[in-house]
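Novice: Show me how the following folds:
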Amino acid sequence: MIYKITVKGAVQGVGYRPFILKKATEYGLKGFVRNIGAAVDILVFGEEKIIIDFTRMLESEYPSGAFILSVEKTIIDKAEYDRYLDGLSSAFSNSNSIHNLEEPLQFTIIDSKEVDLSSELPVFLPDIGICDDCMSEMLDDSDRRYNYPLISCASCGPRISILDKLPYDRKTTAMIDFEMCPDCAREYKTGRRLHAQTISCHNCGPQYEIKYLSLINDSDNNTNNKIDIINIIRNDISDNNSYDSVKNAIKLLENNEIIGLKGSSGYQLVCKPVNDAALKLRNAKGREKKPFAVMFSDIDSIEEYCFVNSKEKELLKSSARPIVLLNTKESFDYEVCKDSRYIGAFLPSVGIHRLLCDAVGPLIVTSANRSDEPIIIDDDIFIKEFTNTQVQAVLMHKRRINMPQDDSVMYTCTLRNGNTLGLFTRRARGFVPLPVYTSYSGTSSRILAFGGDLKSTFSLAYKDKIIPSQYLGDLRDYGVNDNLKRLISQYERLYKFAPEKIVCDMHPLYESARMATEYSDKHNLPIYKVQHHHAHILSVMAEKGLKSCIGVSFDGTGYGVDGNIWGGEFMYLSGADFERDGHMSYVNLCGGDNASRNAKLVKECYYNAAGYSEKVSAIIRAALDNNINVFTTSSIGRLFDCISSLLRIRDENSFEGECAIALEKAAWEFAKANGSSDSEGIYRELNCDILQENDHFIADQLSLFKQIEKAFYQDEIPSNELAFSFHMALTDTIVRMCQLIRNKRGENKVCLSGGVFGNRLLLSKTIDRLSDFGFDVYVNEQVPAGDAGISVGQAYYLMLKEE
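Specialist: Coordinates of the predicted model:
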């Protein structure tokens, strides 16, 4: 019997063809296996029962890092087999000898097929963190790859970041620039590195070299600093191989200097987690207050500084190697994490990280960019940007980085029932470009969704897959704006994707909407616009395959269909449509964009709205009275800012969400001191009045503001307690509003989304309380709840609209 088997899923870049070769040989089968772009194509000869058993095995067994969507088999006859061989002639080095055989003599891996990807969105793997086997080899002084910083195998290493085009072979990646040495060429044909496209070693692969930026430009007048650097490196400046350069970088790190590092998917800045080095790093990046992430050699090292639960340990050790926000046990110097109650901890994703951490200890490892600008992947740009700064040297290699990606950032949320969710703050390296699968056939049109502005992503969608891009940043920055255009072109080229429909946010002043309109006009494509909070809820529905729900969308800003700025929304969604069944009450704020930074200003606007005009400065009162730069909003994000300032916790957002983060921290401190109880009598209970206008429900946030103001200034309730009370009052408001909408709509499913639900306390208490009242609750688990997830929701909108 001759069977053709097609395996779809994440099956490229994980040693899947060598796995098939091994298994087919074990089953006594003959034939071929090759990549065909969106899948793996297998032709097998043998007894029917054995082939059926082999096919069943493929559904449950696969290499680490792979996942299987489907295994399809069909019987082919001799004539079809001959036609198949005609199409394979270029794939064999000795094709005539094989073509003339009745059947092949053995099972063989053959070259990948250049195929048309227009019928399918392929599933390709993200960069994979260094595996345990490669780590052991790199640390073994008897191994030939001892201390080789860019070690990898068929199960680990860069993937999407070095890809030129599909299918994934050495010749279609940046590794084409490095010819294998005889030893690597032998290993490429057998064992753990069989068909490992990134195979390399000290003798043939990319090597690290160190460049001393403080010595590059003679116009730098800091002569004493130059002398200091020369003294640090004087004893070992030969740099005659990759590890000599690494040793000199280690010396700089030990002396509290900053170095640049070219990783697998972008440049990074590295230093010790001490005040002296961290302050210099903040100056180099222009990053005043935002906490830095810290890399550790292993889990044991992390547990010296952080509390780590089983879910967090699972995330840390996963092949994605994300940064995980962990509760602090032992603090670093203040300038490292500032006031944060968390340490962003992560493990080495490539060998060079482990070598540096083992030598120096925990290290700050952050993206090499100025704050809010894109991560750098170009060697010359890094040198230009950081020469004559406090970055003293850079470890570089010559392997091209084709696609820039920041580190992914995750956190966990533990519910009362014991379940712990792993959630995204930022989805990038280690996860992109894995798709979100919808639970039905999806769209017949190829969709390009442009997302939002503040935490920009875009998405491609076709049939049952949505592929979200990596986190890009704020589109108000020219570099991020330009990066979005380049990456859209790059994704279109990789996936051979020609969009047929465009979708974007409905905000008339969004950069993403402007760019979407330009793209639509240039290519003469229809464009659709989706309300911001509608897209937030749709992103959860896309993940869970839902067609209807009650949606609760809380964030800082989003343009509403009534022309006001929304941010505290209660919706009913059915198919692609939504109705706004409720919202937080409107408040007039002044100051335009400054309102998102100045919490004290927002507080005074709330005082004015509440009728306490005597507590409002004359200039703000005049602006509000005369409608100067005033907007009307239902934003929960601004309510968090207001309460933070009201309770004298934080008055300014120097980075996004700073006031809300500080308010949550204060609430957690109260919860910790009181056993995290939400029972009556432990804290001051507050109530947000709910008003009804016809069938529409309005939660009066001013009633909540007045209660907190009285409790703090008249009753002298501590700020930490009122911070906790505020979170619980919001939870109670969500539950009551959802009950009212359930009574109206008969809908029991609730989706929670928007950046405010990055607050672990609010999210966990809300899920627990909604579950108590019989709701089925869903949240974002594959993309962030914030604006980086809305491109997925936009794409799902058109999927539902086509159904």
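Novice: CA only for contacts and neighbour counts going forward, please
Specialist: Noted.
Novice: In this protein, spot the helix with the most residues.
Specialist: helix 719-745 (DSSP state H).
Novice: Alongside the first, I'd like the structure of this one:
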Amino acid sequence: MIANLTVKGAVQGVGYRPFILKKANEYGIKGFVKNIGAAVEILAIGEEAVLIAFSEMINSEYPTGAFILSVDFKELDEAAYISLLKSVEIHEDLRNSDFRIIESSQIDLSKELPVFLPDIGICDDCLSEMLSSKDRRYRYPLISCAVCGPRFSILNKLPYDRDTTTMIDFKMCPTCLSEYKNGRRHHAQTISCFDCGPQILLKYRQFTDDSIIELEKEKALNKAITLLSEGKVLGLKGVTGYQMICKPTNEAAKRLRKVKERENKPFAVMFSDIQEIKRYCFINDKEISLLESSARPIVLLEAKERFPYEVCKESRYIGAFLPSAGIHRLLCDAIGPMIVTSANISDEPIIIDDDIFKQSFFDNIKTENVDGFLYHKRRINMTLDDSVMFVTKLKNDEYIESFIRRARGFVPLPLFLNDSGHNDNNILAFGGDLKSTFSFAKKDRVITSQYIGDLKGFNNRNNLVKLIDDYRNIFSFIPNLIICDRHPMYFSVKTAEKYAKDNNIALLKVQHHHAHVLSVMAENSLKSCIGIAFDGTGFGDDEKIWGGEVFYCNGPHYDRKGHLSYVKLCGGDKASKSAKLVKECYYYALSKSSDKVSNIVKAALDNNVNTFETSSVGRLFDAVSALLEIKDENSFEGECAISIENYAWNYHEKDIINLNLKVIRDDDNNYLFDQISFFNDIDLAYRSGHYSKEAISFSFHNAIANAVVKICDNIRNETSENKVCLSGGVFSNRLLLKMTVDKLRDNGFSVYMNRFVPAGDAGISLGQAYFGMLNGTELVERI
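Specialist: Now for the predicted structure:
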């Protein structure tokens, strides 16, 4: 019997073809295996029963890192067999030859979004080799194999072969070539060593005469260790972009903040292994699993032993992670825990180009510079920050994993939708302007891009446009439907409008908070729910700034059932930075003659100078932070809210204050969270002097969670809807998330939250894409 098998899934970059070769030999099967686009094609010749067993094995067995979506089995007659051989330029009958791996070929990728693997953290086998003095790759910092190393970041095009990646620049030495043909690195496209691969290089400034010294290989590594041990700050070209590294001391961290122009945001710390993390952090099994996963994300862990203040500032968490590449492990082993952060000016893209890093942070006379930088000459095509995650413990010892930032180690893995009833549009969703991402969607899957950053920056805007083109080229994706936000001033909206116009493509706009809820619906393939969207800002249908929204969602449609009551703020964009200003606006809402409102704020509000009305939960957090004299300014997004959460976690008393965020009806019979009376109650409690900041902060969270349950219960009585989706950046607050989920479940609700994408604006593009998938054909016809 002769059969043609097409295997779809994550089957490239994991040693899948060598795996099939080995299995074919075990089964006594003749033929070949090759990459086709982002799938694998197998020609299998043997007894019918053997081929069927072989096909069943493929569905259940695969190498580490792979997963199988489908195996298409097709019997070939003699004519089809001969035709297939001709198509791959084989001029012999394979029935009498050994099974082989042959050259890859392209297929039409436009039929569906292919599955391709993200960059994979260093595996245990490579780690053992790198640390063994008997191995020829002992202390080779860029070690990798068939199941680990760079993937997406070095890809030029599909299929994934050495000559379609930036590894084409490095010719294999005879020993690597031999290993490439047999053994553990059989067809490992990133195979390299000290003799033939990219090498670690160091440039540093000699402090005695300011001359530039260049070293390579072990000399470069040893000198870098010496510089770091002396408290110096270095650049490091990692797998997916440049990083900045130093010891976690006050002095080094303070210098690093000047280099990055990063005032208060905590730094992440890399550790050699889990045992070292346990010294500094409380950690559970779920968090260990995340840290040790091939993605190697940063995981926010509760601090046990604190680093010096400048490292993590006031955060109760340490952003901990393990080495993702050999160079990281070698450095950590030598100097201990190490601050590792992206190499960029804050809110700018991470740098991937050697010359740009040198100009920006080594030769730049205008700013503080690094003392040197370690790099290599393997080109990076795709910029990817480190992914950031946290784990929330719910009742009954259930743990849920959530993203703060989704990038390296996870992108470009797609989301698979369980329901097949979606249209055939090729959808490009542009997301929002804060924490920008975009998404491609087709049929049953969505690929959401890596975190790009805030689009207020020119370089981030350019990066968005470039990455969309890069993704289109890699995945052969031609969109026929564009979806974006409704905010008239967003760069992403203007770019989407131009893209649609230039390419004569239909354009749809989705309300910001509806997209938040839709992102959770997409992750769970839901068609209806009660949606809770809490964040800082989003353009509402009434042209006010929304941010505390309650929807009833059904298919692509929604009904705004309730929201946080509006409060008038002044100062425009300054309101998102200044919690003190927001607090004064809340006092003005309580009483226009309040002596707690400055004359300038009072004048602006009286005369509607640069004012706007908002229902934002994010601004409520800011106002309460300033009221409680916890923090007056957001030097980075959510800083005030994080500070309140920190205080709330430190509350250990049994009884809480009876704060109540009342749910009332407005004139149109919509539900309102009465935030002004709530603010007044908090003010009275604080000024009474009877309650600590910790107690009020905890009760503040509890009251919001209780109000969510109450409004959901009212909507359930009206609609019979029992599913609740929670989204928006406010639910990155794990205390509020825990309280809300637990209370909703206690009241019989089925609760869903973001797990595939962040709850914040980085998930917006997924929700937009799902909007088009739910009913895109009907909606496009109306345009």
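Novice: TM-score of the superposition?
Specialist: The TM-score (TM-score structural alignment, normalised by the length of the second structure) is 0.97; 770 aligned residues with a C-alpha RMSD of 1.3 Å.
Novice: Output the residue interval of the second structure matched by the longest helix of the first structure.
Specialist: Counting by TM-score structural alignment, helix 719-745 of the first structure pairs with residues 693-719 of the second structure.
Novice: List the buried residues for the matching stretch?
Specialist: Neighbour-count burial for stretch 693-719 of the second structure flags 693-713, 715-716 (criterion: 16 or more other C-alpha atoms under 10 Å).
Novice: pretty sure residue 686 of the second structure is touching residue 628, no?
Specialist: Yes. Taking contacts as C-alpha atoms under 8 Å, residue 686 of the second structure lies within contact range of residue 628: 7.0 Å.
Novice: if I look at those two, which residues touch both of them?
Specialist: Common neighbours of residue 686 of the second structure and residue 628, counting by C-alpha atoms under 8 Å, 6 or more residues apart in numbering, are residue 693.
Novice: So what does residue 166 of the first structure match up with in the second structure?
Specialist: With TM-score structural alignment as the criterion, residue 166 of the first structure matches residue 158.
Novice: What sits closest to its match if chain neighbours are left out?
Specialist: Sequence neighbours aside, residue 37 is the residue nearest to residue 158 of the second structure in space, at 5.4 Å (criterion: C-alpha to C-alpha, 6 or more residues apart in numbering).
Novice: again, but for residue 610 of the first structure
Specialist: residue 702 (6.2 Å).
Novice: Repeat that for residue 122 of the first structure.
Specialist: residue 38 (4.0 Å).
Novice: Give the burial count for that neighbour, as a bare number.
Specialist: Counted with other C-alpha atoms under 10 Å, the neighbours of residue 38 of the first structure add up to 26.
Novice: residues touching it, list them.
Specialist: Residues counted as contacts of residue 38 of the first structure (C-alpha under 8 Å, 6+ apart) are 8, 9, 117, 120, 121, 122, 123, 167.
Novice: on contacts alone, who are the packing partners of the helix or strand containing the second one?
Specialist: Looking back up the chat, that one is residue 9 of the first structure. Using DSSP states H and E, residue 9 of the first structure maps to strand 2-10. Applying 3 or more C-alpha pairs under 8 Å, 6 or more residues apart in numbering; DSSP states H and E, one finds that strand 2-10 of the first structure makes contact with strand 39-45, strand 67-75.
Novice: What is the corresponding segment of the second structure for the following helix or strand past the longest one?
Specialist: Just to be clear, that refers to strand 67-75 of the first structure. Proceeding C-terminally, strand 67-75 of the first structure gives way to helix 78-86 as the next helix or strand, assigned by DSSP H and E. Alignment of helix 78-86 of the first structure against the second structure: residues 78-86, by TM-score structural alignment.
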